[in-house]
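1. Build me a structure from this.
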Amino acid sequence: MLVLGIETSCDETAAAIVKDGREVLSNIVYSQVEIHNQFGGVVPEIASRKHVEKISYVADMALKEANIEIDKIDAIAATYGPGLVGSLLVGLSFAKALSYAKKIPFVAINHIEGHIYANFITYPDLKPPLIVLVVSGGHTNLIILEDFDRYEVVGKTRDDAAGEAFDKVARYLGLGYPGGPAIDKAAKRGDEQKYKYPSADVDEYNFSFSGLKSAVINHVHVLQQRGEEFRIEDIAASFQKAVVDTLVEKTVKLSLETNIKKIAIAGGVAANSKLREELSKKCMQHHIQLYVPDFKYCTDNAAMIASAGYFKLIKGHTSSYNTNAVPYISLVSKKE
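-> Coordinates of the predicted model:
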């Protein structure tokens, strides 16, 4: 089955062709990072206008790179939320219109769910059950994936997501946008033991990064007021350690308590080198198999959306043309 995936939830315009949910034939991403960098973050109106300009182009390029005619496509999958509503509407409207015109089945995909399926692209033989940690700019979720399209959300953030905290701290430190890679790069030159910041722990499996973010910003403010010298690299490293320690501890704990000895990570923060390193160490220590997507499938892309679409389609799920963009949708437990 050939699925055309469309992803426009934020500031990447993406299209991809995926075969049978795992084999990527093309994966085209037009990034707006340079455009939004000057503003220190994504400007929604600019993002949606750029999507309008580029959506037809990236879809055409995906078909050309895969050497596939549109009439050979079996289904179209598109992100319907969460994300920026203007951006979501561009990709969703394009996908529905193309589906209607070509009489091709259409399926709407939750963006967070899409991130999970990036692992099934990188690891063609991977099968549930497994523990999944989804960490991105807008979401932090701890999930038990019982089967394809069947999962339980065990934990989530109560406020800021991990990636959002990275962005805000990076902006305050003057490290630029996007914040995740900037913090990661600066932390490599810093001393992570220099400062002790509070944990992002809330209760058994939930997170809270708002307090941690505020603690770092307030600490830097106090140092500046006192005229004390400090290295931004040390701040970045200590902050990153506090984030990663909590993510790793809770994820491994869930794996051990459920006896599911397979952990997968997903989302933009899954590209963080410290998270990969520490989670790998803990998994080796407890004889847990760790699955980490290729870097290109960690950030927003359409291949993961096409993959998620395939696994929904083979279970008989399609979506109505009345499906609308839902900017604030959460990932909730799904049972068949």
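2. all contacts plus neighbour counts: C-alpha atoms, from now on.
-> Will do.
3. My read is that T122 contacts C298, right?
-> No - contact criterion CA atoms under 8 Å: T122 and C298 do not qualify, at 10.5 Å.
4. who's more crowded, these two?
-> Neighbour comparison, T122 and C298: the larger count goes to C298, with 25 against 18 (by other CA atoms under 10 Å).
5. show me what contacts the more buried one?
-> By CA atoms under 8 Å, 6 or more residues apart in numbering, C298 lies in contact with 115, 118, 266-271.
6. Most neighbours among those residues, please name it.
-> Tallying neighbours with other CA under 10 Å puts A118 at the head of these, with 32 neighbours.
7. Which SSE is immediately downstream of the host helix or strand of that residue?
-> Following DSSP states H and E, one finds A118 within helix 111-122. Where DSSP H and E defines the elements, the next helix or strand beyond helix 111-122 is strand 130-135.
8. Mind jotting down where the helices sit in the protein?
-> When assigned using DSSP state H, the helices of the chain occupy the ranges 33-37, 44-66, 85-102, 111-122, 162-173, 179-187, 210-226, 232-258, 273-285, 303-313.
9. Take those and lay them out in TSV including distance to I143.
-> Output for those, formatted as TSV (distance: least, CA to CA, whole Å):
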stretch	distance to I143
helix 33-37	29
helix 44-66	29
helix 85-102	24
helix 111-122	10
helix 162-173	16
helix 179-187	22
helix 210-226	21
helix 232-258	9
helix 273-285	16
helix 303-313	16
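10. One more sequence to fold, the one below, so I can look at both together:
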Amino acid sequence: MSMDTRAAPYSTGPGTATGPLVLLGIETSCDETAASVVRQAADGTVEVLSSVVHSQIDDHAAYGGVVPEIAARSHVETIDGVVKRALVEAGCDWSGLDGVAATAGPGLVGGVMVGLSYAKGVAMGRGLPLVAVNHLEGHAVSARLGRPVAYPFLLLLVSGGHCQLLEVRGIGDMSRLGTTLDDAAGEAFDKIAKAMGLGYPGGPALERLAATGTDAGAERFDLPRSLLGRRDCDFSFSGLKTAAARLSQGLETEADKADLARAVQNAIARQLAERSVRALDLFSESHPDLDRPAFVVAGGVAANATVRARLTAVAEARGFDFVAPPMAYCTDNAAMIALAGAERLRLGLTSDLAVAARPRWPLDEARALSDPTHAPGRKGAKS
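-> Prediction:
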């Protein structure tokens, strides 16, 4: 499939906003229907007035993963109630909003269309500006929901569908330093957990099992260390995924499974740390004037305690502040979409009602189009 190269059409409004902004955010890119109301003050501080997430875990559990058609149908059935609940919990009505933001991609396009269409209806019916948001940009700013994080910063975006290292200079101004060559870290967690019979969602289940294993027991499993010694910032988890799935077939006791889960978790955390060290050094070389810049880790895998510990250690060793979103905003949520929308609206950037849902939408579109090593067909280019 060829890569969708269309950018969301942003138009420039009358000028930058100088006062507080209240945005409704809508997120439907995968298996969670979410709505949130966020207030961003003029100085950039953020208050999440409400954040409602309707999870579809029970709908997909029998299939061991997300079924796109089921996800889209659930979004249609629940989105109106989720949005109205978010407004009620925020103590806000339609007249109190300055705009509406919605994920326009990347993601399961059926679900994205549901949320984006709903937002278009709100924008048209209520006379509000619409901001189409890149889901990955939402993750990029999610740490700012918990504390002020100054631009520029280094971002590790690590989730079920994405694994990228990016230099974030501001909203809409990001450069990718590295990406996965095959599977994302969260996908590896989920697929290995499925092979081990741990159920869905796999990542949290594997983390719980790994907590009962031992490091000594984990060391007996020979798992590959992909890209070891390479000087770039890319990732690869397919070899680890295949090896772990094969090893799991010969295990009989729960203790053995726990040790393998711990080995997998340690291996993923190690590779994330090893590749991040290279990006931290590159960022420092590019910004020698910054004193303790932020190393932001966002996405669902950022909730894993072992991953956090390893990345905190490498950040500290390189003179960076480790920053992660509050746990509630690591996984998919609408607060991050509302904040990304507020930051764009503050710059006077809005979207036309003709904006289309995009299954693929790289944050660093220029590199995805120009760099043959990040060509269509690789996960990093699709993301």
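11. hang on, the earlier thing: go through the helices of the first structure and pick out the most buried.
-> With neighbours taken as mean count of other CA atoms under 10 Å, the helices of the first structure reach their highest mean count in helix 303-313, at a mean of 30.
12. matching residues in the second structure for it?
-> Mapped onto the second structure using TM-score structural alignment, helix 303-313 of the first structure spans residues 335-345.
13. Against the first structure, what's the mean shift for the matching stretch, could you check?
-> When the first structure is superposed, stretch 335-345 of the second structure averages 0.7 Å from its matched positions, counting by mean CA distance after the TM-score superposition for the first structure.
14. Centre of the chain to that stretch, how far?
-> What separates the centre of stretch 335-345 of the second structure from the centre of its chain is 14 Å, taken as CA atoms, centre = their mean, to the nearest Å.
15. For the nearest residue to N304 of the second structure once chain neighbours are set aside, give me its contacts.
-> Leaving aside its sequence neighbours, N304 of the second structure sits nearest to E207 (CA to CA, 6 or more residues apart in numbering; 7.1 Å). Going by CA under 8 Å, 6+ apart, E207 of the second structure touches 261-262, 265, 304.
16. Now with 10 Å, please.
-> Contact partners of E207 of the second structure, counting by CA atoms under 10 Å, 6 or more residues apart in numbering, are 189, 193, 258, 261-262, 264-265, 304-306.
17. ok, now A78 of the first structure?
-> Listed by CA under 10 Å, 6+ apart, the contact partners of A78 of the first structure are 4-9, 15, 88, 91-96, 106-111, 114, 302, 305-306, 308-309.
18. Aligned to S95 of the second structure, what sits in the first structure?
-> Taking TM-score structural alignment, S95 of the second structure has D71 as its aligned residue in the first structure.
19. Please apply the same query to L209 of the second structure.
-> Using TM-score structural alignment, the equivalent of L209 of the second structure in the first structure is A186.
20. how close does the nearest residue to its match once chain neighbours are set aside sit to D184 of the first structure?
-> The spatially closest residue to A186 of the first structure, leaving aside those adjacent along the chain, is E233, at 5.0 Å (CA to CA, 6+ apart). Between E233 of the first structure and D184 of the first structure the distance is 10 Å, computed by CA to CA, to the nearest Å.
21. ok so, going back, and L133 of the first structure, which of the helices of the first structure is closest to it?
-> helix 232-258 (6.8 Å; CA to CA).
22. Would you check the span in the second structure matched by that closest one?
-> Against the second structure, helix 232-258 of the first structure falls on residues 257-283 (TM-score structural alignment).
23. quick one: the matching stretch to the first structure mean distance?
-> When the first structure is superposed, stretch 257-283 of the second structure averages 1.4 Å from its matched positions, counting by mean CA distance after the TM-score superposition for the first structure.
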